[in-house]
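Asker: Sequence and predicted structure, then a few things I'm wondering about:
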Amino acid sequence: MEKIKSTGLVYGVEDKPDLGTTVVLGFQNVITAFGGLVAVPLIISGIAGFGVADTAYMVSAALLASGVVSIIQSKSFGPKWFRVGAGMPTIMGTDFAFVAPAASVIGAGGILGYFGGTMLGALLEIVLSYFVKPLMKFFPPVVTGSVISLMGMTLMSVAMGWAGGGFGSENFGAPLNIGIAVFVFLVIALLNHYGSRRIAPAAVLIGAIIGYVVCIPLGLVDFSQVASAEWFAFPQLFKFGVPSFKLEYALPFVSGYLVTVIETVGVMQTLGVVTETKLSDERIAAGVRADGFGSFIAPFMGSGPAATFSQNAGLIPLTRNASRTVAIMGGFIMIVMSLFPKFATLISIMPLPVLGGAGILMFGTVAAAGVQSLSRVDFNNRNMIIVASALGIGLGVSFVPDTVAQLPGILSGLFSSGISAGTIVALLLNIILKEKDETAAA
């Protein structure tokens, strides 16, 4: 990996902070991703009709699998021909791209059909990882800059939903929720800007803890869920039985894995920018391979497919911490949390406005990193069209996803995500629109 222009990281990719700092920053990584980590297993449990005990196990299994795969992705293992993991600071978790097909598969083959189908589909992503390198020539700066910007912009709706108290909640948008989000936002911004070298990287964690504590006397934290959770739970392989390996259960997940490949390439490129590291095509391919490998082994533990989380890409430039040692520690923390349901529940009941205040800064920072990347692009007519189209369609799909919901077959899956839709448009236009000598045309 080659270093590029520095923008002031406190800890680089290869830096190893002291143990105390590593634990604190690793915990910060987990907290900022926790909502995404537990949301999908809760949804899948609901689709499967699970009771409280099985639902709790699914959440613990998701944390266990996410921790294991995060370590693999961040550390990088294996021989050159089957290198798994990009060796970049990454948090992995279950992905929403697989929720829609999961509903139909679980309806036909139950939870074992879901696990078997995702395992077979994961083999497709592993195969596709070997074709990432030749595809990278289609990702010039005008495409990657658009994708990075789009990644931050599309996630902003998630952050605003958190800030309001969670879409669908009875008090969504209540002044109290907005006030908490603003308070946490300001605490993190001030700590990040004025804090010392030790305080600034942990600004998100400190802000979240302060916001959490403030919410307790306001009656926004329900500790009864913590009291009812188990103290300790052993992981179990194939708790629900042996997965059902049928092609009919795998086909619905194909579009989800194609979307995951596209998004993971975008996340890896974003990580390269925010960690000030020039990633080789082989590293990016190994990152995609880790997604596929993680999705294959996750059902062994009782979890769904694993994917590279984009939230972490926003945390890095904001906290100026790019140490992969910290991300690996985050993986170990998730594994420990999976063994102690009470501890995991204590984090999961954090009021959403607290996460919203942090999310606005994190995701906004990703969008700003994309704008910074695009500032180095020559904005001629061709590049302007590519950027405008990628952002316009990507944001449009994110704002009004029902517009593409009735597209036939695999197209519906590929364009269901604003990030994948914008990336596909940028890639296609980059191929279709040829460079031309605009001075001669003038």
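Answerer: Great, that's in hand.
Asker: all contacts plus neighbour counts: C-alpha atoms, from now on.
Answerer: OK.
Asker: Can you tell me the element Ile335 falls in?
Answerer: Using DSSP states H and E, Ile335 sits in helix 324-339.
Asker: now the angle between helix 324-339 and the following helix or strand past that helix, please.
Answerer: Next helix or strand after helix 324-339 toward the C-terminus (DSSP H and E): helix 341-348. Interaxial angle of helix 341-348 relative to helix 324-339 (axes from the mean of the first three to the mean of the last three CA atoms, to 10 degrees): 120 degrees.
Asker: which secondary structure elements does helix 341-348 contact?
Answerer: Packing partners of helix 341-348 (3 or more CA pairs under 8 Å, 6 or more residues apart in numbering; DSSP states H and E): helix 19-48, helix 224-228, helix 324-339.
Asker: Tabulate those helices (JSON lines), appending distance to Thr260.
Answerer: Output for those, formatted as JSON lines (distance: least, CA to CA, whole Å):
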{"stretch": "helix 19-48", "distance to Thr260": "15"}
{"stretch": "helix 224-228", "distance to Thr260": "33"}
{"stretch": "helix 324-339", "distance to Thr260": "20"}
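Asker: Between the ones you listed, which one is closest to Asp281.
Answerer: Nearest to Asp281, of all the helices and strands packed on helix 341-348, is helix 324-339, at 19.0 Å by CA to CA.
Asker: what helices or strands is the closest one leaning on?
Answerer: Applying 3+ CA pairs under 8 Å, 6+ apart, one finds that helix 324-339 makes contact with helix 19-48, helix 52-75, helix 341-348.
Asker: Quick one: closest of those helices to Leu205.
Answerer: That would be helix 19-48 among the helices and strands packed on helix 324-339, by CA to CA, at 4.9 Å.
Asker: then this one, side by side with the first:
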Amino acid sequence: MDLNLLLIIPILTILLLLLYLPSIHSLTTPSPLSSMSDPVLPSQKKPPFSHIPPTAAVSSGTSEIRVVHHEDLNKKILVALIVASSLLVVILILLLCLWIYRVKKSKKSNIEMAQQSQDAPKGLSLGPILDKFNPLRMTGKKGSVTVIEYEWLVSATNNFHEDNVIGHGAFGSVYKACFNDHFLAAVKRIHVSGPDAHRGFENEISCLSRIQHQNIVNLLGYCIHGDTRFLVYEMMHNGSLESQLHGPSHGTNLSWQQRMKVALDIARGLEYLHERCTPPVIHRDLKSSNILLGSNFNAKLSDFGLATTGGIHGKNNIKLSGSLGYVAPEYLLDGKLTDKSDVYAFGVVLLELLIGRKPVEKMSPSQCQSIVTWAMPQLTDRSKLPNIVDPVIRDTMDLKHLYQVAAVAVLCVQPEPSYRPLITDVLHSLIPLVPAELGGSLRITES
């Protein structure tokens, strides 16, 4: 029932009662003239001591009849008042119910609007990307991540043809997928052969559905088909940092300035995870293969399957995992995991950018050497430092900047976690070393 109509009904009822009651009152209340006895002429006056005539009885009877008439009218008034009161009570109850309903509906609407406003920043940069997808192929939502039909993934990857393979992970391969309007995306196929793979898949969706940052890869959707899981990411056209540094090009596509930009982008992504997320997030598997490069070599962190919330974790409440060469000593030996573990891994990646060598290299069939162990004595010696720099970028940078980057790397890979800087301090150290047009604050005055 419309609220306005319910408001009008009691008003009309009250008006009718106001109009009706005076008319009833006029019927029940005798007028002054009728209450007076009929006028008697002086000649018709009776003697003061004369007996009452027999007609007095008739007069008395007439009075009794009038009393009975008044009682009937009073009953009618009482009934009318009861009916009107009941009607008003019913209307007030209806109004109360309608008001409660509208309040609940308004609260629900406000909650939905609040949720939309919270999700808006997450989907802001994804909007143009998600518009590429055919809505008919989206079967649902999980947070801000779209559920995509399996048949659509088969079509986009040409039935997961080997020619579309662009990478390999611990639990499966990554395929290039061409969707409608020639929109490209990366599809990771995960074979769930154990609890670790399933846990990593769920963890990836949980983390990336609530994280949105310019230096963290965008998860566009996912699919579950039997025992196989699929994650759909935005396409990063220059692949991983590992493939750029240690692949066929051997880092020739990355100049000194571009490498510093990559380091700055990684630091910004980690700073967001450690300082801006609530609760803080520890990536736990930072390495060059999990750093993806866009068309302008902008770097984004990926693979959050091992990510965990911040705080101090011991060996009793977290399973030891990670990649050889990037795992911090305290985590490897004691199972102690903190945000400083990510800082250590960042230091290893920074050494890769600086030196161009893999984090772990085989010295013999039975012996391996880490880049940290090999480089540490030379990083602190300014006379030896220029000689271990990647030949691709050697002599292309200001030596002062080289010393500063080496000093940051040395601090990050300290064996003792308390000696390592916070990622925020690392970020502020790198900003002055990156040209302003690449996201830093360095002003280049000479060619």
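Answerer: Alright, I've got the coordinates. Just so we're clear, the structure is a prediction, and the values are computed from it rather than from any experiment.
Asker: Can you give me the TM-score here?
Answerer: TM-score for the superposed chains, counting by TM-score structural alignment, normalised by the length of the first structure: 0.26, backed by 178 aligned residues with a CA RMSD of 6.4 Å.
Asker: re the thing from before, of the helices and strands packed on helix 324-339 of the first structure, which is nearest Leu271 of the first structure?
Answerer: Counting by CA to CA, Leu271 of the first structure lies closest to helix 52-75 out of these; the figure is 11.6 Å.
Asker: After the closest one, which helix or strand is next? Please name it.
Answerer: strand 92-94.
Asker: who touches Ile44 of the first structure in this structure?
Answerer: Val99, Ala102, Ala103 (CA atoms under 8 Å, 6 or more residues apart in numbering).
Asker: Surely the second one is in contact with Gly113?
Answerer: By that I understand Ala102 of the first structure. No. At 9.1 Å, Ala102 of the first structure does not count as touching Gly113 under the criterion of CA atoms under 8 Å.
Asker: Counting neighbours, go ahead and name the busier of these two.
Answerer: Counted by other CA atoms under 10 Å, Ala102 of the first structure and Gly113 do not tie: Ala102 has more neighbours, with 28 against 24.
Asker: so the more buried one, which of the three states?
Answerer: helix (DSSP: H, G, I helix; E, B strand; the rest coil).
Asker: Let me know the distance separating it from Gly256 of the first structure.
Answerer: 10 Å (CA to CA, to the nearest Å).
Asker: circling back: right, and the helices and strands packed on helix 324-339 of the first structure - which one's nearest Ile419 of the first structure?
Answerer: That would be helix 19-48 among those, by CA to CA, at 16.5 Å.
Asker: Okay, buried residues for that closest one please.
Answerer: Within helix 19-48 of the first structure, the residues that qualify as buried by neighbour count (16 or more other CA atoms under 10 Å) are 21-45, 47-48.
Asker: can you count the residues close to Val165 of the second structure?
Answerer: Neighbours of Val165 of the second structure (other CA under 10 Å): 17.
Asker: Once you drop chain neighbours, what's closest to it?
Answerer: Counting by CA to CA, 6 or more residues apart in numbering, the nearest residue to Val165 of the second structure once its immediate chain neighbours are dropped is Tyr175, at 4.4 Å.
Asker: Hmm, Val187 and the one you found touching each other?
Answerer: Yes. Taking CA under 8 Å as the definition, Tyr175 of the second structure is a contact partner of Val187 at 5.1 Å.
Asker: what about those two, which has more around it?
Answerer: Higher neighbour count among Tyr175 of the second structure and Val187: Val187, with 29 against 25, using other CA under 10 Å.
Asker: So that one belongs to a strand, correct?
Answerer: Yes. Per three-state DSSP, Val187 of the second structure lies within a strand segment.
Asker: which ones are touching the residue lying closest to it once chain neighbours are set aside?
Answerer: Residue nearest to Val187 of the second structure in three dimensions, not counting chain neighbours: Val232, with 4.5 Å by CA to CA, 6+ apart. Val232 of the second structure makes contacts with Ala185, Ala186, Val187, Lys188, Leu219, Leu220, Gly221, Tyr222, as judged by CA under 8 Å, 6+ apart.
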